[in-house]
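In: Below: sequence and its predicted model.
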Amino acid sequence: MTIGVHLQEFHGLPVYEFPAPGATVELPDAASVAWRLSAPTYSDPEDELWEPLFERFLATVDTARVRAVVVGGWDEAYDTSSAAIVKALIGANDRLTGLEAVFLGDMTSEDCEISWIIQSDVTPLLAAYPALRELGVRGGSGLVFPPVHHTGLRALVLESGGLGAEVVRGVAASELPALERLDLWLGTEEYGADTTPADLEPLLSGARLPALRRLGLRNSDIQDEVAAAVAGAPVVARLDELDLSMGVLTDEGAAALLAGQPLTHLRRLGLAHHYLSPETAERLTAALAPHGVTVDLDDPQTPEDEGDGEVYRYVAVAE
């Protein structure tokens, strides 16, 4: 499975595609939408590239009222990192004075496969925008996230087909006292994932992220190990939502959850795209639903036997 649609909503705002040069359309109020700024990833000579598009955007809209920016594609995103995009956004911080949210890399598989997207060090955006509340990044190749301190960030989403352990450790070591939502797509070893439960321990211990209420550790080929680590993690006691979806969760991981600490305080447990038996799925629902917990068990998967004696299970989004 790959990503097939662009973001329709971001930061609670509808996403609006900034129009092409020469388009005669009435623009919405600058604060009423999340502005999607996207250039072709496979460009022709006559195409407008991302940097000129961004300059035209800054010259067109009331920049002080812009609340959210969604960066789509850029030229050769499969070969050229997001560093120039990050630099351009930082250089506009004196004009985008009301910016609250940035999503970097809103590309479908047709634009650029998630594992092909070349990212960069995205943390300078946090230094440049101390009032930023939400940061989303798609693509783990080249992604750098050293430990940071930011007092305003409330949501951090890193979507990847293979997230490096160094990135996870950087997030885990960051001081983000206002962060309420953390969503990490850990991915699969085939596409660069090398995170272990030990790398997650600073997040799971509850020693950091005092405001965290929604934790997603998703899209992982070690989902059973993640579930086992989460089952005894102190941070779970203060969560409203725990999301372990999109990975290769089996009955083994579910058994760890059922045998671990109570999850009856949760508002939602996300397990969609799983490899659970119907009996185990029923046990989870029976244990939690009477307490008002929504257990999302959508999209059950069946292991594939390709005739070589091996059984294959796949994360939801890899390539």
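Out: In hand now; what should we look at?

In: make it CA atoms for all contacts and neighbour counts henceforth
Out: Will do.

In: Go through stretch 102-115 and flag the buried ones.
Out: Of the residues in stretch 102-115, those with enough neighbours to count as buried (16 or more other C-alpha atoms under 10 Å) are 102-109, 111-115.

In: Start and end of that stretch, how far apart?
Out: End-to-end span of stretch 102-115 (C-alpha to C-alpha, to the nearest Å): 20 Å.

In: So what touches that stretch?
Out: The set of residues that contact stretch 102-115 without belonging to it, under C-alpha atoms under 8 Å, 6 or more residues apart in numbering, is 2-7, 40-42, 68-73, 77-78, 117, 132, 134-141, 160-162, 191, 318-319.

In: before we go on, here's another structure to hold up against the first:
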Amino acid sequence: MSDADRLHELLGLPAVDFRRETDGTARPAADAAAWRISVNPYDPDDGEGTWAEEFDAFLEAVDPSGVEALIIGQWGEAYEETSACPIGLVVAAADRLTSLRAVFVGDLVMEEAEISWIEQSDVTVLLTAFPELTHLGVRGGTDLEFPPVKHESLQGIVVESGGLPAAALRGILDSELPALERLELWLGVSAYGGDAVVPDLAPLLSGTRFPRLRHLGLCNSELQNEIAAAIGSAPVVAQLRTLDLSNGTLGDEGAAALLEGQPLTHLTSLDLHHHFLTEPMERRISEALEPHGVSVDLSGRCEPWDGLGAEGRYTAVAE
């Protein structure tokens, strides 16, 4: 999962690992960091306890009323224990975390758990508990639940997965999120639970669901060609400033459908990195868009793997 690295920042704040014991260096102010709370369940000698104990220590050591960004890292054996426990503890502390604006659930890297092994839960309880939350991020699609919600403040959603369940996708798209400006969804592959199909995206592509949306990422999909073709005629594109179709199985056929659709020259950037395009198609895309000021990322051309599916194409992140 090379494109699912440890978070370096959240809400524009640098990610800082909370430690009960410091080396004498003063901790940042509560509002100067995106605080990552995590434990290592595989090393009994590391001095950490449970995630609940670490979170309690955090609330005592750092002024919770000033915390603006919180990163939930490894909470235990994440392939057996769901995120319901750490999420529930954060929700229970809502009356103390009065300035919280951003939460990321599941900041685990491959050495801790493959992305499709991370057991998630209903993350919308965070939205209910924190009506002023502006950014919600999630890594891992297994057992992810996102029943439709109404939230007036949420501006950004990121869901990174090796396979996004269709039910969770539909819940996001059926939600009332009038302030939403950024939506990034890693749709993944069917072998790891990504059972959504292009018709499931219809409410989003219509352009009527999220009127303030300016950035759209539909990434890391084995259906990247079909998605690109749908984007070519999707009304939502007219309101976008940036479009991300990276990390999937995009080939010349999908890129051609994208270019032959509606104009994309109003975009400031188009991200297609990790793709299966030929050099002539790369040139065609660059020549069509870059003279109009569109920044196009065509890095990471991939070669098909023999014996992998009909075309040998693969997403950047799956297992």
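Out: All right, it came through fine. As the structure is a prediction and not an experimental result, all values here were calculated from the model.

In: Now do the buried residues in stretch 11-26 of the second structure.
Out: For stretch 11-26 of the second structure, the buried set under the neighbour-count rule, 16+ other C-alpha under 10 Å, comprises L11, A15, V16, F18, R19.

In: which residue in the first structure lines up with the third one?
Out: Structural correspondence for V16 of the second structure with respect to the first structure (TM-score structural alignment): Y16.

In: Which secondary structure state does that match sit in?
Out: strand (DSSP: H, G, I helix; E, B strand; the rest coil).

In: all helices for the first structure, in order.
Out: Taking DSSP state H, the helices of the first structure run over residues 50-60, 83-91, 124-128, 165-172, 197-204, 223-231, 251-259, 278-288.

In: I would like the range of the second structure that aligns with the fourth one, please.
Out: It stands for helix 165-172 of the first structure. Alignment of helix 165-172 of the first structure against the second structure: residues 166-173, by TM-score structural alignment.

In: what's the mean gap between the matching stretch and the aligned bit of the first structure?
Out: Plainly put, stretch 166-173 of the second structure ends up 0.6 Å away from its match in the first structure on average once the two are laid over each other (mean C-alpha distance after the TM-score superposition for the first structure).

In: Which positions within that stretch qualify as buried?
Out: Buried residues in stretch 166-173 of the second structure, counted by 16+ other C-alpha under 10 Å: A166, A167, A168, L169, R170, I172, L173.

In: From A68 of the first structure, how far out is V33 of the first structure?
Out: Per C-alpha to C-alpha, V33 of the first structure is found 7 Å from A68 of the first structure.

In: Give the burial count for Y191 of the first structure, as a bare number.
Out: For Y191 of the first structure, the tally of surrounding residues (other C-alpha atoms under 10 Å) stands at 19.

In: So it versus S160 of the first structure, what's the distance?
Out: Here the distance between Y191 of the first structure and S160 of the first structure works out to 9 Å (C-alpha to C-alpha).

In: Give the residues shared as contacts by those two.
Out: Going by C-alpha under 8 Å, 6+ apart, residues that sit against Y191 of the first structure and also against S160 are S115, A318.

In: Quick one: the strands in the stretch 101-250 of the first structure, in order.
Out: For the stretch 101-250 of the first structure, the strands defined by DSSP state E, counting those that start in this stretch occupy 101-104, 134-138, 155-159, 181-187, 214-220, 241-243.

In: Please name whichever of the ones you listed is nearest to A231 of the first structure.
Out: Proximity of the strands of the stretch 101-250 of the first structure to A231 of the first structure was assessed by C-alpha to C-alpha; the nearest stretch is strand 241-243, lying at 11.0 Å.

In: ok, back up a step: between V33 and A68 of the first structure, point out the one with more neighbours.
Out: When neighbours are counted by other C-alpha under 10 Å, V33 of the first structure and A68 differ, and A68 comes out ahead with 30 against 21.

In: residue in the second structure matching the more buried one?
Out: Under the alignment defined by TM-score structural alignment, A68 of the first structure corresponds to A69 in the second structure.

In: A77 of the first structure too?
Out: Aligned partner of A77 of the first structure by TM-score structural alignment: A78.

In: Run through the residues that contact its match.
Out: A113, W117, I118, E119.

In: that older thread, tell me which of the buried residues of stretch 102-115 of the first structure is nearest to L125 of the first structure?
Out: V102 (8.8 Å).

In: List buried residues within the contacts of stretch 102-115 of the first structure.
Out: Applying the neighbour count, that is 16+ other C-alpha under 10 Å, the buried entries in these are 3, 6-7, 40-41, 68-73, 77-78, 117, 132, 134-141, 160-162, 191, 318-319.

In: Can you tell me what sits against the match of helix 165-172 of the first structure?
Out: Outside of stretch 166-173 of the second structure, the residues within contact range by C-alpha under 8 Å, 6+ apart are 144-149, 194-197, 200-201, 203-204, 209.

In: pretty sure A228 of the first structure is touching A256, no?
Out: Yes: applying C-alpha atoms under 8 Å, one finds A228 of the first structure in contact with A256, separated by 5.2 Å.

In: can you tell me which residues contact the nearest residue to G260 of the first structure once chain neighbours are set aside?
Out: Among residues not flanking G260 of the first structure along the chain, A231 sits closest, at 4.6 Å (C-alpha to C-alpha, 6 or more residues apart in numbering). With contact set as C-alpha under 8 Å, 6+ apart, A231 of the first structure has these partners: A256, L257, L258, A259, G260, Q261.

In: Just tell me what the last one corresponds to in the second structure.
Out: If I follow you right, that is Q261 of the first structure. Structural alignment places Q261 of the first structure opposite Q262 in the second structure (criterion: TM-score structural alignment).

In: Enumerate every residue touching its match.
Out: The contact partners of Q262 of the second structure, by C-alpha under 8 Å, 6+ apart, come to G232, S233.

In: how about a cut-off of 6 Å?
Out: Residues in contact with Q262 of the second structure, defined by C-alpha atoms under 6 Å, 6 or more residues apart in numbering, are G232.

In: Please tell me how far it sits from H274 of the second structure.
Out: Using C-alpha to C-alpha, Q262 of the second structure is found at 23 Å from H274 of the second structure.

In: What are the buried residues along stretch 196-214 of the first structure?
Out: Neighbour counts over stretch 196-214 of the first structure (16+ other C-alpha under 10 Å) mark 197, 199-204, 206, 208-209, 212-214 as buried.

In: Tabulate those (JSON lines), appending distance to D240 of the first structure.
Out: JSON lines is the format used below for these (distance: C-alpha to C-alpha, whole Å):
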{"residue": "P197", "distance to D240 of the first structure": "21"}
{"residue": "D199", "distance to D240 of the first structure": "23"}
{"residue": "L200", "distance to D240 of the first structure": "19"}
{"residue": "E201", "distance to D240 of the first structure": "19"}
{"residue": "P202", "distance to D240 of the first structure": "19"}
{"residue": "L203", "distance to D240 of the first structure": "16"}
{"residue": "L204", "distance to D240 of the first structure": "15"}
{"residue": "G206", "distance to D240 of the first structure": "14"}
{"residue": "R208", "distance to D240 of the first structure": "17"}
{"residue": "L209", "distance to D240 of the first structure": "14"}
{"residue": "L212", "distance to D240 of the first structure": "9"}
{"residue": "R213", "distance to D240 of the first structure": "5"}
{"residue": "R214", "distance to D240 of the first structure": "6"}
